[in-house]
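Enquirer: next comes the sequence, and after it the predicted model I'd like to discuss.
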Amino acid sequence: MTGIPSASADRIRSHTIDPTRPIHPTILGVTAIRVLRQLRADPRTIAMIMAIPILVMTLLYFMFSEQPPLPNGQSHFVPIATAMLGILPFVTMFLITSIAMLRERSSGTLERLLTTPISRLDLLGGYGLAFGITAAVQAVLACAVSFWFLGLTTAGSVVWVLLIAVVDASLGVGLGLLCSAFAQTEFQAVQFLPVIVIPQLFLCGLFVPRDALPGWMEWLSDVMPLSYAVQALQEVSAHPDPTAVMWRDIAIVAACTLVALALGAATLRRRTP
């Protein structure tokens, strides 16, 4: 009788994905290194990730430079720029991650990876770690330009701004990985941007305070994680020391990131139909 030899069958079964298998730190690290190497081989993507936030912050600075100050004497640039330091990493990482994972699946790379001893959590955790490191570098550069060249000031430490920016970027990674499972082309992946990101941008308190929104919009704002990232940055901007609200908001954003990664692992497919 023809068929797969017993030893080969055992190897295949040992490589079958077990969604309940815990994360393996070594495999997760190797996955992250592979993703970072792929990024390093694409200088245009690196340039976009690092340069766009700096460019946007610079444009914001000059856009508000001729505007009269706020009643408290503060420039209009300060509250907008502080919030944008968390929003820009979120948007950038969402877009980059969703497209990158879709390419892995459509090229067959994901299918080959999932025949090795790697779990879905290892794979998505590796992506999250790699893009989290990238987001940290992006946030450092954007904050350095904003605080030391554009004159941005906050009552709290820039360290807290960096922490919130990295957590927010990780949320973008988690949502990008989740949304990539429902896209079949890169164009479809980009279409999730106005569906997932733009409503959060409008309702996060950047344009209108959340408590001034109509009732149903305020309710929507309360269930959108970007609202808590912006609120945490507003706390840093207004208070010299970390507040309970800031820590609560960071915890909410981090929890949403973990939920998005878990849902992404549950919906991950080997190949795009």
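Expert: Yep, that arrived. Keep in mind it's a predicted model, so treat the numbers as computed, not measured. Numbering: from 1, shown residues only.
Enquirer: could you use CA atoms for every contact and neighbour count after this?
Expert: OK.
Enquirer: show me what contacts the closest residue to Met50 other than its chain neighbours?
Expert: Residue nearest to Met50 in three dimensions, not counting chain neighbours: Gln138, with 5.2 Å by CA to CA, 6 or more residues apart in numbering. Neighbour list for Gln138: 49-50, 53, 89 [criterion: CA atoms under 8 Å, 6 or more residues apart in numbering].
Enquirer: farthest pair in the residues you listed?
Expert: Met50 and Pro89 (9.7 Å; CA to CA).
Enquirer: for Asp122, which non-adjacent residue is closest in space?
Expert: Going by CA to CA, 6+ apart, Asp122 has Leu28 as its nearest residue, at 4.9 Å.
Enquirer: what about versus this one:
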Amino acid sequence: MNEQIDLKKVITVVRRNVWWLVGIIGFMVLGMFLYLQYIATPVFQKDTQILVNQSENSVQSNLNSQTIQADLQLVNTYSAIISSPRILNKVQQELGKQYDIQELAEMIQVKNATDSQVIDISVEHPDPQIAARIANATAQTFTEEIPKIMKIDNVTTLSEAQVFGNELPVKPQKALMLVLAAFIGILVAFAFVFIRLLLNRTFTSQAELEELLGLTVLGEVSDFQNMDLFQTVQPRSKHFKSVTERRR
């Protein structure tokens, strides 16, 4: 019985505040749309690829599991070297010291696919031209410095970052952010309904009144919405008064 009454309460509160719920969800979506359209800064991504060739000894030898594992470890080592301060310091000088090493480390992402000798250097920046410039400068600096560090000249640039003029930003993802805003709006709307339900102290039925207060309801008094009854009774009382005066 309590579950049915609670469900009825929830449905009643939702029906009474349906426009509030729609307004809350619409406000969240509209706010996110305005933020994405006029406040959020679009971020573009540019990529360049570096190929790590196998050394001559490994090419002449049999490609066993140990050789492949050594090549993969070499790729992981190169990925760590790209993000090292030695490379980033050279990139900083190449860019005219417009960014410090910490900013470059946050913009540059180095990754490589599993069982692959290709290293991807991705750079995210609000300006696609600057992103491409940083990516190319990082790849060029690494190919120049790696022979001095590892004494091995087995790194070549596979592809350079280019700017085509029709790039689309990778951040923020507008569709995902709008869906997230709608979901948050639904949560806020249901929280609003739940709070209104907790603050509602009125009784909605006779059974609820008897159950919560432990009283027996003897009768109900209806609420008169039409006052025509009182307007029709008033002239009759005047007529009755005039008749009694005549009799006197």
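Expert: Cool, got the structure. This structure is a prediction, so every number in the text was calculated from the model and none was measured.
Enquirer: care to give me the TM-score?
Expert: The pair, once superposed, lands on a TM-score of 0.27 when counted by TM-score structural alignment, normalised by the length of the second structure; 90 aligned residues with a CA RMSD of 4.1 Å.
Enquirer: which ones among the contacts of Gln138 of the first structure are found in helices?
Expert: 49-50, 53, 89 (DSSP state H).
Enquirer: by neighbours, which of these wins?
Expert: For these, the largest number of neighbours (other CA atoms under 10 Å) sits with Pro89, at 30 neighbours.
Enquirer: do you know how far it is from Thr109 of the first structure?
Expert: 26 Å (CA to CA, to the nearest Å).
Enquirer: now swap in Leu141 of the first structure and tell me
Expert: 32 Å.
Enquirer: ok, Val230 of the first structure to Thr109 of the first structure distance?
Expert: Distance from Val230 of the first structure to Thr109 of the first structure, by CA to CA: 36 Å.
Enquirer: which one's more surrounded, these two?
Expert: Between Val230 of the first structure and Thr109, Val230 has the larger neighbour count (other CA under 10 Å), namely 27 against 14.
Enquirer: can you give the distance from the helix or strand hosting the residue nearest to Asp122 of the first structure to the centre of its chain?
Expert: Leu28 of the first structure belongs to helix 25-40 when assigned by DSSP states H and E. Centroid separation between helix 25-40 of the first structure and its chain, computed with CA atoms, centre = their mean, to the nearest Å, is 17 Å.
Enquirer: list the buried residues for it?
Expert: 27-29, 31-33, 35-36, 39 (16 or more other CA atoms under 10 Å).
Enquirer: Provide a list of residues in contact with the residue most central in space within the first structure.
Expert: Nearest to the geometric centre of the first structure sits Gly172, at 2.3 Å (CA atoms, centre = their mean). With contact taken as CA under 8 Å, 6+ apart, Gly172 of the first structure is in contact with 89-95, 97, 257.
Enquirer: please redo it, this time with the cut-off set to 6 Å
Expert: 90, 93-94 (CA atoms under 6 Å, 6 or more residues apart in numbering).
Enquirer: quick check: which element contains it?
Expert: Using DSSP H and E, Gly172 of the first structure falls in helix 158-180.
Enquirer: list the buried residues for whichever helix or strand comes after that helix?
Expert: Remark: after helix 158-180 of the first structure, the chain's next helix or strand is helix 186-192, criterion DSSP H and E. Buried residues in helix 186-192 of the first structure, counted by 16+ other CA under 10 Å: 186, 188-190, 192.
Enquirer: contacts made by the helix or strand encompassing Glu245 of the second structure with the rest, please.
Expert: In the assignment (DSSP H and E), Glu245 of the second structure maps to helix 228-247. Residues from elsewhere that reach helix 228-247 of the second structure (CA under 6 Å, 6+ apart): none.
Enquirer: what are the buried residues along whatever helix or strand Gln109 of the second structure lives in?
Expert: If you go by DSSP H and E, Gln109 of the second structure is part of strand 108-112. Residues of strand 108-112 of the second structure classed as buried: 108-110, 112 (neighbour count, 16+ other CA under 10 Å).
Enquirer: and stretch 95-110 of the first structure, by the same measure?
Expert: Buried residues in stretch 95-110 of the first structure (16+ other CA under 10 Å): 95-106, 110.
Enquirer: how about those residues in CSV, adding secondary structure?
Expert: Listed next are those as CSV, based on DSSP: H, G, I helix; E, B strand; the rest coil:
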residue, secondary structure
Leu95, helix
Ile96, helix
Thr97, helix
Ser98, helix
Ile99, helix
Ala100, helix
Met101, helix
Leu102, helix
Arg103, helix
Glu104, helix
Arg105, helix
Ser106, helix
Leu110, helix
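Enquirer: from Leu162 of the first structure, how far off is Met246 of the first structure?
Expert: For Met246 of the first structure relative to Leu162 of the first structure (CA to CA), the value is 13 Å.
Enquirer: before we move on, what about Leu36 of the first structure?
Expert: 21 Å.
Enquirer: same check, this time on Leu124 of the first structure
Expert: Leu124 of the first structure is 23 Å from Leu162 of the first structure, by CA to CA.
Enquirer: so the two - more neighbours on which side?
Expert: Leu124 (25 against 22).
Enquirer: and the residue nearest to Gln49 of the second structure when sequence neighbours are not counted, which of the three is it?
Expert: Using CA to CA, 6+ apart and skipping residues adjacent in sequence, the residue nearest Gln49 of the second structure is Asp120, 4.6 Å away. Secondary structure, three-state DSSP: Asp120 of the second structure is strand.
Enquirer: returning to what we had before: want to throw the buried residues of helix 25-40 of the first structure into TSV with distance to Thr134 of the first structure?
Expert: TSV is the format used below for these (distance: CA to CA, whole Å):
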residue	distance to Thr134 of the first structure
Ile27	19
Leu28	16
Gly29	14
Thr31	14
Ala32	11
Ile33	12
Val35	10
Leu36	8
Leu39	9
